[in-house]
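In: Predicted model follows, preceded by the sequence.
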Amino acid sequence: MAGTDAHATMRGPAPELAEPVVGDRAHGARPLVSTLGFPRIGPGRELKSALERHWSGRLDRAGLAAEASAIRRASWERQRALGVDHVPSNDFSLYDHVLDTAVMVGAVPERYGPASAHGSAAGLEGYFAMARGGVVDGRQLAALEMTKWFDTNYHYIVPEIARGQRFVLDAGKPLTELAEAEAAGIATRPVVLGPISFLLLALRSDAPGALGRLLPGLVDVYGELLVALAAAGATWVQLDEPVLATDLDAEIRASFAGAYGVLADAAGPLQLLVATYFAGLRDNLATALELPVAAVHLDLVAAPEQLEPALDALGPGRALSLGLVDGRNVWRADLDGVLARLRRARERLGADRVLVGPSCSLLHLPVDASVESELDPELRSWLAFATQRVEELDLCARAVADPEGAAAELAAARAVREGRTGSTRVVDPAVRRRTAACTPEMQHRSAPYAARRATQDARLGLPLLPTTTIGSFPQTPEVRSLRSRYRRGEIAAPQYEAELQRRTDEIVSFQEQIGLDVLVHGELERTDMVEYFAEHLAGCAVTTAGWVQSYGSRCVKPPVVFGDVHRRAPITVGWFRH
């Protein structure tokens, strides 16, 4: 194989699969439920804790590996208990799954030395150095570039591909996790970032010239991986190709046919599922459905309109994995709409050719809404985190097989959804009146810049280059302790506020003493800026465990915006006046 053209020549008629590929042929059989991935941080951010203790020297490699293994096992067991038939493995990562893929295929820059993505003693320093910088062999190294994963708030490490890159397989991580799950009595479907998405995400602007040169060698390594996974007992492998939901030229489309022809040959009896998500496939739909694989996953939340064309175009013996509930949104699904799409697919394809799943990996959701004890029950009932998404899938699967048995649960879910859409907490007439009264003139300043500048100069008298700290001062251990005591009810609000005011006075005095021109009050009253304002705004709620991974150990806890937003009272005025 000398390049993309060599792969393209292997494209032939997609093989027909004579046997059912995903389930029972019986019309009333329960469809199989799968997830494309599950949150890897743990319900209590156990991964964050383990990583930070390891990086600070308080947890050795063996301890980190043990805690990571416990997180994985708990995730598998949770999903199996919730009714998932195709439980994913290799969706866990100590830092980032794209970085894991780079290590798996040997795309490790020489300066980092050996790198391991699965916690072995050899290479863990190099792995974390690529992710966040660090010292390797006495040299301080910068991290690789990091950028956003498509249009999500997750960030991936951009692999560094050398011009003459030689790919070499290190299958330790996927094989280790497959074996771990097997030892726990759980059969899993390994998840791997597909070869073409991996290269395009790594090469980005360099892709047009380099893809054809690099892809053949990379596909050979993926073929070796499939052979190893099959030998280790895997029956399915999920290959994520999210770039199929982006604009692709004819050369890249042709590369899919050639590459997956090679992979299908290497897979042998192994069933391959190609997963797409975040958008519809549009012009790439035919490319995806013609791949010689057992199943293709479509995001029917972002693009429900692609279901009918897919049903028309899908070849015999292939299955569709339907992304029916939102893997990026926290509101309960419209299960009537979900069931309509599921039943339509089963009518057209048969019961044995349909899988049900979320739109994308559940990585982008918090773990479990049921633990949000500080939210009022009504609002909590509206939410669906990763655990609730799986419960929705299981309910829909059971409803297809046993409509009467699931009728009461469906009615309850319908009532919750209708309760939210009709709630007075969602729509505030006063906010609607104010927004309706907005005019184009409100979007423009009442005076030009030159006039505003003259007014500010006269009032403030600032130098040409004023000095300022811009924002907040550090949240010291004493301030954090004070806030914790206040939240536990150990001190009253007046005492808490008085102490914060005293410390704010100290911050302002310090800035005056060192001669800053523009002073700040330090923001000691705020734990997190977003959370602080959300707590003071109607229409917003703050969770206690609604954490989502942004990258590595970095997690964010976005507020839940459930209704029209307005200020109940001034938020910052009191602190500035003080």
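Out: Received the coordinates, thanks.
In: make it CA atoms for all contacts and neighbour counts henceforth
Out: Noted.
In: Where does the residue in the chain sticking out farthest from the centre sit, in terms of helix or strand?
Out: Relative to the C-alpha centroid of the chain, counting by Cα atoms, centre = their mean, Ala458 is the outermost residue, at 50.1 Å. In the assignment (DSSP states H and E), Ala458 maps to helix 449-460.
In: how much space between the residue farthest from the centre of the chain and Ala451?
Out: 11 Å (Cα to Cα, to the nearest Å).
In: Same question for Pro403.
Out: Pro403 is 70 Å from Ala451, by Cα to Cα.
In: Next one for the comparison:
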Amino acid sequence: MSTTTTPTAVPAFPAATITGYPRIGRRRELKKALEAYWAGRSTREELETAAAELQLATYRRLVELGLGAQDSSLPAEFALYDQVLDTTVALGAVPSRFADLADAEGRLDLDASFVLARGDAGRAPLEMTKWFDTNYHYLVPEIGPRTPFRATAERLVADVRRAAEHGFTVRPVLVGPVSFLLLAKADDDAPAGFDPLQRLGDVLPVYAELLAALDAAGAEWVQLEEPALVADQPVPADRLAEAVREAYTTLAAAAERPQLFVTTSYGSTGSLLRPLAGSGVEALHLDLVKGALPTAEELELFRGEDAAVLVAGAVDGHNIWRADLAGRLDQLEELARAGAQVSVASSTSLFHVPHDVAEETQLDPVLRSWLAFADQKVGEIVTLSRGLAAGRDAVAEQLAEAAEARRTREGAAGVRDAAVRERAASVTAAEIGRAPAEVRRAAQEGRSFTASGPLPLLPTTTIGSFPQTPEVRAQRAKVRSGAVTPEAYDRFLREEIERVVRLQEELGLDVLVHGEAERNDMVQYFAEHLDGFATTEHGWVQSYGSRCTRPSILWGDVSREGEGLRGEAITVPWIGHAQSLTDKPVKGMLTGPVTILAWSFVRDDQPLGETANQVALALRDEVLDLEAAGIGIIQVDEPALRELLPLRREDQPAYLEWSVDSFRLATSGVRDETQIHTHLCYSEFGEVVDAIDGLDADVTSIEAARSRMEVLTDLEAAGFSRGIGPGVWDIHSPRVPSQEEVEQLLGRALQHVPARTLWVNPDCGLKTRGYEETKASLVHLVAAARTAREGLDGSADGAREAGVPLIVQHG
């Protein structure tokens, strides 16, 4: 359709494109610019200049890799903090508790948007949770019956015009209206039963205004992302289909708009494909990696002069293995033979993968030949598009290279280890499970305790890590470069551990941690001590805001490094040293098998459950070594349990079975007297409450501060009866909670959890926080716990009689 009153040619959809690209920068330039601005070391103008330069550098790089400069193949999918936050700002959807930050026209400036993301002294930020089955975290919009919606197109328009000034015709990106409302939560003022999707009719005119503004700015295509349509929703199917139909027939009918490109990443749209394809949008993206090829009946929707372009998400945007180019080209040719107009794209945004594998010069060259990071994936998309248009002979060299990489990978040493596979195959059901919880509780209460005596009611602890100071990071860099000897580094770490232990004693915490100074990352540290893993030098991906992670590469069969199948202990030297310094119990700290998988790029040549069991057996060896060293509390973190949960309910039982079993395999070898903790964070826990219970940990700590203890309702309804530590300090925000705020959260927790099973802890580890805020927050946490104990009128002896789990450390 024409987008202006003067008839013009309809701009064609590009033959090759991506749905997004890494935005943090090859050397984390955006992270550094953001943190400099937040710390007051740079101005807002400097931040915006750095962001604009990074955006333009991305466009230049994508054109170098083969995408078109002026055909709308370049997505303007850039966010300073989060794409959902940017859509919230563009829609003027200011939550009521932040209304004072908006100007007279209801707009939020950059600093105000950062308050929504990070909070301020008087209020918590927006809740944050996982983006579908990925390790990215988005900010959850808060929508109520009276939430205002006002079009704020200035930033979107500025991006389009700046790109045009430099010779690029780009495609602006917004979260689509249905997904935006499905991803939102009801605000605090909403009546019971309110559903944000009820506001669809109110938000669509605002989307239409944004489209008109982008049309006037020269945008030829706009990308509307609808990933929520590939996941089962708590909305009746007919209502959801009607919402999709209403949203896109309305927007397609708008008089002034660019062409509409709708993406559906992370799975299959199922029955929603028909209302989407029939709505009048000009291009529709389907994920062919996580989703299925359209059926013959579904392909009928893409035939005809007015049919939408089928944008095939044929290259995996979520993992780093080279594509089977020949197999993918088979699929694309099949779609084209069926009569569809086909373009080639990534299955998801490429911001889930690092920039460029060519920069990983420290990786084994053979392993590197198996990999495709973002730049290589763009090359794969260009190759497939060319092969589809010009025939296989035109890309014969690239097809042969891809086939050879797959062949060498299949036969490489270490990909399959007979001893590891034999051990995993011999696991029996008896090895996956412990005595009943009440038996374990009695054993833990009856075991002699350390010189510090029994734990009080509402015992206080932290999740594991303490702040990683610049000195710690500098020492780690120096030992890598050879500027510091391993012996000197060992002494430094032991001194740092002692400093952290003494600080916790001074603060009055009841169960201590060693602080994890030796760990660069909670997954990478273990990857560096396990066979079957490799680590990268520049493989950073965004987790949230300015937070980046460097996922390891799980390429082969897994066991601990060292002589024999069991290998050598990884954590015992450090945790044992910490325990030797104090009479208080020190927790052993491990990362669980599911989280190691979720936060790595995992091999795709065997079922995940098989890989999880290999990791679990390596961790089981570590758990047993910790117990043998006298560590009586061992925490095995599974913050990613919800992350890998399939988006369709029919696929979830199988996942929950193997994921829970892998955790229990890792933790079930210890005596009843040893207490197993686990930790989960930033997920919709209600969706996996049965799995949380199934982990059968003696104590479970969970993120709860941002959601203000909402999760406890789900746990209470499920009859969860073991120890629980709902977080009372949101460590993902720099604000320091007051003692009164922590007391209020504890009060809410005690409405749902018996005092004898309640623990007091932060939401997550403290690695990213500074020591000043950490000390202040922990002072408030400890003081609030003591005040709550006094309010309960419970002594340590009384707690013992009431059945509070009393943890032992020695003897």
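Out: Noted; the coordinates are in hand. Please read these numbers as outputs of a predicted model, since none were measured by experiment.
In: sorry, back to before: distance-wise, check the residue farthest from the centre of structure 1 relative to Arg452 of structure 1.
Out: According to Cα to Cα, Ala458 of structure 1 and Arg452 of structure 1 sit 10 Å apart.
In: Do you have the strands of the stretch 51-200 of structure 1 handy? List them.
Out: Under the criterion DSSP state E, counting those that start in this stretch, strands of the stretch 51-200 of structure 1 are mapped to 87-89, 134-136, 139-141, 146-148, 155-157, 188-193.
In: actually the stretch 351-500 of structure 1, not the one I typed
Out: For the stretch 351-500 of structure 1, the strands defined by DSSP E, counting those that start in this stretch occupy 354-358.
In: For it, just list every one of the helices.
Out: Assigned by DSSP state H, counting those that start in this stretch, the helices in the stretch 351-500 of structure 1 fall at 377-382, 386-401, 403-421, 429-436, 449-460, 477-487, 493-514.
In: Please identify the buried residues of the longest one?
Out: Within helix 493-514 of structure 1, the residues that count as buried by 16 or more other Cα atoms under 10 Å are 496, 500-501, 503-504, 507, 511.
In: Average offset of it relative to structure 2?
Out: Superposing on structure 2 and averaging over aligned pairs (mean Cα distance after the TM-score superposition for structure 1), helix 493-514 of structure 1 comes out at 4.6 Å.
In: report the angle between the axes of that helix and helix 477-487?
Out: 160 degrees (axes from the mean of the first three to the mean of the last three Cα atoms, to 10 degrees).
In: Just list what helix 493-514 of structure 1 packs against, helices and strands only.
Out: Other elements packing on helix 493-514 of structure 1 under the criterion 3 or more Cα pairs under 8 Å, 6 or more residues apart in numbering; DSSP states H and E are helix 477-487.
In: Go ahead and flag the most central residue of structure 1.
Out: Centroid-nearest residue in structure 1, with Cα atoms, centre = their mean: His364, separated by 3.1 Å.
In: Aligned counterpart of it in structure 2, please.
Out: Under the alignment (TM-score structural alignment), His364 of structure 1 pairs with His352 in structure 2.
In: what about Ala394 of structure 2, how many neighbours?
Out: Ala394 of structure 2: 14 surrounding residues under other Cα atoms under 10 Å.
In: Help me confirm that it comes into contact with Gly387.
Out: Yes - if you go by Cα atoms under 8 Å, Ala394 of structure 2 and Gly387 touch, sitting 6.1 Å apart.
In: ok so, going back, what is the mean deviation of the helix holding Ala458 of structure 1 from its aligned residues in structure 2?
Out: Mean deviation for helix 449-460 of structure 1: 5.1 Å (mean Cα distance after the TM-score superposition for structure 1).
In: Could you give me the buried positions within the longest helix belonging to structure 1?
Out: When structure 1 is parsed with DSSP state H, its longest helix is helix 207-231. In terms of neighbour count (16+ other Cα under 10 Å), helix 207-231 of structure 1 has its buried residues at 207, 210-230.
In: Ok, stretch 344-364 of structure 1 next?
Out: For stretch 344-364 of structure 1, by 16+ other Cα under 10 Å, it's 345-346, 349-364.
In: on that earlier part again, Pro403 and Ala451 of structure 1: which has the busier surroundings?
Out: Pro403 (14 against 11).
In: Show me what the more buried one lines up with in structure 2.
Out: By TM-score structural alignment, Pro403 of structure 1 lines up with Arg392.
In: Tell me the spacing between the match of His364 of structure 1 and His137 of structure 2.
Out: Taking Cα to Cα, one finds His352 of structure 2 at 11 Å from His137 of structure 2.
In: now do Gln223 of structure 2
Out: Note on Gln223 of structure 2: its distance to His137 of structure 2, by Cα to Cα, is 21 Å.
In: quick one, which of these two is more surrounded?
Out: A direct count of neighbours by other Cα under 10 Å for Gln223 of structure 2 and His137 places Gln223 higher, at 24 against 20.
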